[in-house]
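Asker: pasting the structure only:
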């Protein structure tokens, strides 16, 4: 039985893909005269911002990233909780499961997005990208949560939707579960535990 379940945000808790990619497309177009189709930006999902812009030869000390985040807010009406997430979080808390978040969002982004959906009180531990020296796919975000929760690797499960999340779990030596409701199908080949709906997490713990 897992005692700790850690969630990624984008593509796992929140359906943010359209807003994130539209914000990136607008940033590249407005500030760098780079025109890219949304489908050609899917590689950026789950990737730290500096690495995304490095793919376009852009290194401007965070200027582009700050603009990207601002533009995502322009499309916030296209962001929502995935179906079943809040019921699943309620169930896990009733089972006394410790809940955490490991995200590539900054603390500011977390405060201005996740909190607006009213689910932040479910989480006992939140580690953002600007609170670690080595963000995902390094294992440090998960190891930091394990240390805070005073739990061992074999007591934790990390739920995410990208290859970066999969690598992060491997690097921290903890179990990983792929959130198929937000993941691209190709990631399914990279792991042996996956969930089609959030409710399946509850079914796992009920066994």
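Answerer: All right, it came through fine. None of these values were measured; they are calculated from a predicted model. Residues are numbered from 1 along each chain as shown.

Asker: okay, CA-based contacts and neighbour counts for the rest of this
Answerer: Noted.

Asker: Surely residue 93 is within a helix?
Answerer: Yes: judged by DSSP: H, G, I helix; E, B strand; the rest coil, residue 93 forms part of a helix.

Asker: Leaving out sequence neighbours, find the closest residue to it.
Answerer: Closest residue in space to residue 93, ignoring its immediate chain neighbours: residue 122 at 7.2 Å, by CA to CA, 6 or more residues apart in numbering.

Asker: Pasting the second one now:
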């Protein structure tokens, strides 16, 4: 019997990958670096910002510090998203409402910084759906390490065997499965070609994922 559902944010609840791409493009202009959006999202969808920064530095032989480059991108995104909310993915708010009305506890576990995700939650009035919110600022080791999900479970007071995570990337699934959770993959157009074989189930949208959860409850 499931007792908690834990949602990823970027690429799962909101279609934010294009927004992250646009912010990276802005940051990389001084370095004369430009990526095709499809290729960029294929490379970095779900990856920690610091990891993406290090990859870009290594690929292009930059001398900038990876933490500094990642910090520039995070700061720019946090400012940009204030007035450019990424669109909600299909059924996001409907499924959050169903989860909130159910007997399940609900958490948000994101690889984004608090300053990046809070404007999105505020803009769509999503705060009240979650009992617990874990961002990368709240952990020592972000996804794909299991710490974010383990932290959320601890705050919920739940054992992993009673929880299910909904994710869209290999990075997120690795984190969820490492924490011992059941995991449902809902890939988007950027992550659909990733290796999602760690998922216990793969669904085409959030409503289908919720129906899978309801089935597990019956």
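Answerer: Now that the structure is in, tell me what you want to look at. Everything numeric here is computed off the predicted structure, so don't read it as measured data.

Asker: Could you get me the TM-score between them?
Answerer: TM-score for the superposed pair, counting by TM-score structural alignment, normalised by the length of structure 1: 0.90. Supporting figures: 206 aligned residues with a CA RMSD of 2.0 Å.

Asker: about what we covered before: show me the residues around the aligned partner of the residue nearest to residue 93 of structure 1 in structure 2 that make contact.
Answerer: Matched to structure 2 by TM-score structural alignment, residue 122 of structure 1 sits across from residue 129. Residue 129 of structure 2 makes contacts with 96-97, 100, 106, as judged by CA atoms under 8 Å, 6 or more residues apart in numbering.

Asker: next one: residue 138 of structure 2
Answerer: Each residue near residue 138 of structure 2 by CA under 8 Å, 6+ apart is listed here: residue 148.

Asker: That one -> structure 1?
Answerer: Checking TM-score structural alignment: residue 138 of structure 2 goes with residue 131.

Asker: How much space separates that match from residue 102 of structure 1?
Answerer: Here the distance between residue 131 of structure 1 and residue 102 of structure 1 works out to 10 Å (CA to CA, to the nearest Å).

Asker: can you tell me which helix in structure 2 is longest?
Answerer: When every helix of structure 2 is counted residue by residue (DSSP state H), the longest turns out to be helix 66-80.

Asker: Now the helix or strand harbouring residue 18 of structure 2 on structure 1. Mean distance?
Answerer: Taking DSSP states H and E as the criterion, the element that holds residue 18 of structure 2 is helix 17-28. On the superposed models, the aligned residues of structure 1 are on average 1.3 Å from helix 17-28 of structure 2, with distances taken as mean CA distance after the TM-score superposition for structure 1.

Asker: which residues touch the helix or strand just after that helix?
Answerer: Where DSSP H and E defines the elements, the next helix or strand beyond helix 17-28 of structure 2 is helix 37-44. Outside helix 37-44 of structure 2, the residues that touch it by CA under 8 Å, 6+ apart are 17-18, 21, 52, 190-191, 193-194.
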